[in-house]
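> how does the following fold in three dimensions:
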Amino acid sequence: IDDKIINKAKEQNKTIKEITDFYTNAYHAEMAKLGVKRPDIEPKATESLEAMFELIEKLLLSNHAYKTSNGDVYFDTSSDRDYLKLSHRVQDESQKQQRIENFSEKRNSADFALWKSVHDDSVSFESPFGKGRPGWHIECSAMIEKHLAKKGNKFAVDIHGGGADLLFPHHENEAAQTRCATNHTLANYWMHNGFVNIDGEKMSKSLGNSFFLKDALNVYDGEVLRFYLLGTHYRSNFNFNEEDLLNSKKRLDKIYRLKKRLFGLPHKDEKTEFREDLLKALSDDLNISESLALVDEMLTEINEKLDNDPKAKEIKSQALSNLAYLEEVLGFGGQ
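Reported below is the predicted structural model:
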């Protein structure tokens, strides 16, 4: 339930559902071309309002939230002793005492909205706190609690991901409200991905260098883009340029050349040293550089052995098992 979506709906004279369905469907289509599997559930904020109300009410009852005279509900950051421990930010005394606006009823400058009251004819929803819209952060916590969290678990989810720019304030605020409302921690592991650069420059509308996946998919096969995108560690910034993409495609082609060499041969699922090494590398914070280096070594070694002995059944069997595992774990080589 985002202001930008609401404004776009007004501009195009469409419903919010029409706008969100359009972009959701486009996203699904692009992810499918990249070989990304659909999640089991895809909750929508507009269908999770009751879960948000429940979480806000818990925070109000436990004095971790308060309501202002105009109907807004804020989270009281001073009530959470662990606030800012996720992002490791330091808030000095002047920040703690600062008021954003003279007329503001916020107790602390860092307090964030759980519910924003609406007093005009703009998009709003009825709630126990009055007519309004949910704050950005509460949507995520509420949907996680409703669909993923299990009673008695120390963590609501094992892994929570997002862009590095979301660490603060979004993830910090998510973690705080979940912790205070439920007495369990939001996530066991936090994984933050880097940004996209174009030819060494940060992607931005002002520079006119925005990179859209839909445009790249008109030129390159989805698997080629998948392999290229996977070549950069998720926490690093991704620098898109066509020369690197073409070099990445050559690397992918090596997999298919070996696969063609083994075409039509039966194989059984067997453990190999390559499979163990690949899993070990990926278990180290998804160390993709080491993983792809292992792939290159495996391809070179098997091709050399087959050059020396084209009828080596054991080598062929291991090679087929390795390629099948590569497809299963990293999602390429299956076309």
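
> from here on, contacts and neighbour counts on C-alpha atoms
Will do.

> just give the nearest non-adjacent residue to Val196, would you?
Leaving aside its chain neighbours, Val196 sits nearest to Phe238 (4.7 Å; criterion: CA to CA, 6 or more residues apart in numbering).

> again with Ile144
Ile144 sits nearest to Ala156 (CA to CA, 6+ apart), 7.1 Å away.

> could you point out which element follows the helix or strand that contains that neighbour?
Taking DSSP states H and E as the definition, Ala156 sits inside strand 155-163. As assigned by DSSP H and E, the chain's next helix or strand after strand 155-163 is helix 172-182.

> for that following helix, which positions count as buried?
172-181 (16 or more other CA atoms under 10 Å).

> can you lay out the residues you listed as CSV showing distance to Thr300?
Compiled in CSV, the buried residues of helix 172-182 are given as follows (distance: CA to CA, whole Å):
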residue, distance to Thr300
Glu172, 46
Asn173, 49
Glu174, 47
Ala175, 46
Ala176, 50
Gln177, 52
Thr178, 50
Arg179, 50
Cys180, 54
Ala181, 55
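
> with these in mind, which one is nearest to Ala110?
Asn173 (9.7 Å; CA to CA).

> got a list of what the closest one touches?
Taking CA atoms under 8 Å, 6 or more residues apart in numbering, we find Asn173 in contact with 83, 112, 137.

> narrow the residues you listed to those that are buried.
83, 112, 137.

> SS state for the last one?
This points to His137. Classification of His137 using DSSP: H, G, I helix; E, B strand; the rest coil returns helix.

> and the gap between it and Thr232?
29 Å (CA to CA, to the nearest Å).

> do a quick rundown of the strands in the chain.
65-67, 73-75, 112-117, 132-134, 155-163, 185-193, 196-198, 201-202, 238-240 (DSSP state E).

> please name every helix or strand in contact with the strand holding Ala156.
Helices and strands touching strand 155-163, by 3 or more CA pairs under 8 Å, 6 or more residues apart in numbering; DSSP states H and E, are helix 136-147, strand 185-193.

> highest mean neighbour count out of those?
Using mean count of other CA atoms under 10 Å, the stretch among the helices and strands packed on strand 155-163 with the largest mean neighbour count is helix 136-147, at a mean of 21.

> let's compare: structure for the following, please.
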Amino acid sequence: MQIFDSVKKQKLNFEPIEARKVRIYVCGPTVYDDSHLGHAKSAISFDLLRRILIELKFDVKFVKNFTDIDDKILKKMDETGESLESITNRYIKSYKDDMQALNVLEADIEPKATECLDAIIEYILNLKNKNIAYEIEGDGIYFDTAQDNEYLSLSGKAKSDQNIARVDSNIDKRNEEDFVLWKFDEKWYESPFGRGRPGWHTECVAMIKKYLSSGQDYEIDIHAGGIDLLFPHHENEAAHCRCGEQKTLAKYWMHNGFIKVNDEKMSKSLGNSFFVKDALKQNLGEVLRFYLLSSHYRAHFNYSDEDLSASKKRLDKIYRLKKRVIDSNLGKENKEFKEEFLNAMRDDLNTSKALATIDEFVKTANENLDQNPKDKSQKGEILANLELIARVLGILQIDVYEYFQFGVSDEEKTKIKDLIEERNEAKKLKDYTKADEIREKLASMQISIMDTPSGTMWEKV
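Just a heads-up that it's a prediction; the model follows:
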């Protein structure tokens, strides 16, 4: 398998630290608000990575954190009068609900910053004892970037006012680039260097050491997150590990691209920070997932309703094929299809190529079914191919009939059910004229019905 390393800026053959074992850490959300499309894109991108590695028989340990203490959370506390726990627990639940709707597998470990204070404090204390961290009285503990000869090597940035502006500003810092490790504040947590709360950058590197450390020169195999985290967050994490542990934090770094909405970068200031929960009101989670993975994970993604609609039609075709073989016995995947599909995914998660392979498979499968509708072996193979697609892409998890019923209200469903029962009763009485009238009435409601061995099924057309 090949993956694009964000630091070396090239595709590399993936060789894990330990044979067949993969340690992955993904930066999760800061839980002060509901998740937006940027969170969804990142989560789906690295869920896809995890799924293909599992399909390729790697033993994957996957950790994603929750930042549950942060300036944005403190601001929310001031605005609402709520406790930290009330705010963060609510938004953690909201995030998890959204990810479940998007078929994102739950991480093996999902640590919170507030649950890892001992590990964070230990990391800072180690840096302080090595004179890599220093105290500014009344302010906090800072990382001395001058002690790291490789600082800015991860992001490839040069020292500039623009870079300095993105790290904490304090005239008493030894160097403009230095960043806070521990902020003094009597309201928060006890530590050997005074009461306070952790800075953002120490949280993830401490969690990696606690939950994933390989005990070798590289702490983990893959560190992943949004491209906006490369600097300063990942840069500063890597500096922690180099100076504190004399190790390289990750063997490979992977980053997903930005999300745009109608050609504008998504941001709250522009009023286009599109929440996942709002998108889910209009679309099935699987439809949104399929749309977001249709573009390469590293590409900057432009969200538009028109493109989403086109993507849904593509997914509809796959579901319609599944409906044709759903009652078949499972066979074995077609070797040629499986190899072509997995090779596309091995190529740095080349979803565009993988989906093109699926499109061709769907077209050919439908043609073959039209020619030989009773070929059980063929149906079993098609179903196996679809299950492979489902495992790797995280789609096709919905009942094939329910998928096409999305958007129909409970009141409408009750009416449809009553009409179908009335039609079935008319057929029992051999009143075919009435049965046809009911079918036509359902058709006028944009409802198509299908008589199957399992009963009369329906879908919205």
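
> TM-score of the superposition?
The TM-score (TM-score structural alignment, normalised by the length of the first structure) is 0.91; 326 aligned residues with a CA RMSD of 2.0 Å.

> okay, the strands of the first structure in a markdown table with distance to Val295 of the first structure next?
Output for the strands of the first structure, formatted as a markdown table (distance: least, CA to CA, whole Å):
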| stretch | distance to Val295 of the first structure |
| --- | --- |
| strand 65-67 | 52 |
| strand 73-75 | 49 |
| strand 112-117 | 47 |
| strand 132-134 | 47 |
| strand 155-163 | 26 |
| strand 185-193 | 23 |
| strand 196-198 | 25 |
| strand 201-202 | 30 |
| strand 238-240 | 21 |
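
> most tightly packed of these?
strand 73-75 (a mean of 27).

> circling back to that earlier point, tell me the residues of the second structure aligned with the strand holding Ala156 of the first structure.
Taking TM-score structural alignment as the measure, the second structure aligns residues 218-226 with strand 155-163 of the first structure.

> who's in contact with that stretch?
By CA under 8 Å, 6+ apart, stretch 218-226 of the second structure touches 16-17, 22-28, 42, 46, 208-209, 212-214, 247-258.

> what of stretch 322-334 of the second structure?
376-377, 379-386, 388, 400-401.

> on that earlier part again, what about the residue nearest to Ile144 of the first structure, distance to Asn188 of the first structure?
For Ala156 of the first structure relative to Asn188 of the first structure (CA to CA), the value is 8 Å.

> next: Asp72 of the first structure.
31 Å.

> then Leu320 of the first structure?
Leu320 of the first structure is 36 Å from Asn188 of the first structure, by CA to CA.

> which members of the contacts of stretch 322-334 of the second structure are the farthest-apart pair?
Maximum distance among the contacts of stretch 322-334 of the second structure (CA to CA): 23.6 Å, for Ser377 and Tyr401.

> so stretch 11-20 of the first structure matches what in the second structure?
Using TM-score structural alignment, stretch 11-20 of the first structure corresponds to residues 79-88 of the second structure.

> buried sites along that stretch?
Applying 16+ other CA under 10 Å to stretch 79-88 of the second structure flags 84, 87-88 as buried.

> what's the closest of those residues to Asp185 of the second structure?
Nearest member of the buried residues of stretch 79-88 of the second structure to Asp185 of the second structure, counting by CA to CA, is Leu84, at 14.8 Å.

> now the closest one, nearest residue through space, not along the chain?
Using CA to CA, 6+ apart, the closest residue to Leu84 of the second structure is Met77 (6.6 Å).

> please apply the same query to Lys130 of the second structure.
Nearest to Lys130 of the second structure is Gly244, by CA to CA, 6+ apart, at 7.7 Å.

> so who does the counterpart of that neighbour in the first structure touch?
Counting by TM-score structural alignment, Gly244 of the second structure corresponds to Ala181 in the first structure. The contact partners of Ala181 of the first structure, taken as CA under 8 Å, 6+ apart, are 55-56, 58-59, 62.

> what does Leu342 of the second structure align to in the first structure?
Counting by TM-score structural alignment, the partner of Leu342 of the second structure is Leu279.

> what's the burial count for that match?
The tally of other residues near Leu279 of the first structure (other CA atoms under 10 Å) stands at 15.

> now which residue in the first structure aligns to Leu102 of the second structure?
For Leu102 of the second structure, the residue aligned by TM-score structural alignment is Leu34.

> how about Lys260 of the second structure?
Using TM-score structural alignment, Lys260 of the second structure pairs with Asn197 in the first structure.

> quick check: chain neighbours aside, which residue is closest to the aligned residue in the second structure for Ile255 of the first structure?
Using TM-score structural alignment, the equivalent of Ile255 of the first structure in the second structure is Ile318. Distance criterion CA to CA, 6+ apart; nearest residue to Ile318 of the second structure, sequence neighbours excluded, is Val362 at 6.5 Å.

> which residue in the first structure lines up with Ala133 of the second structure?
Match for Ala133 of the second structure (TM-score structural alignment): Ala65.

> then Phe184 of the second structure?
By TM-score structural alignment, Phe184 of the second structure lines up with Ser117.
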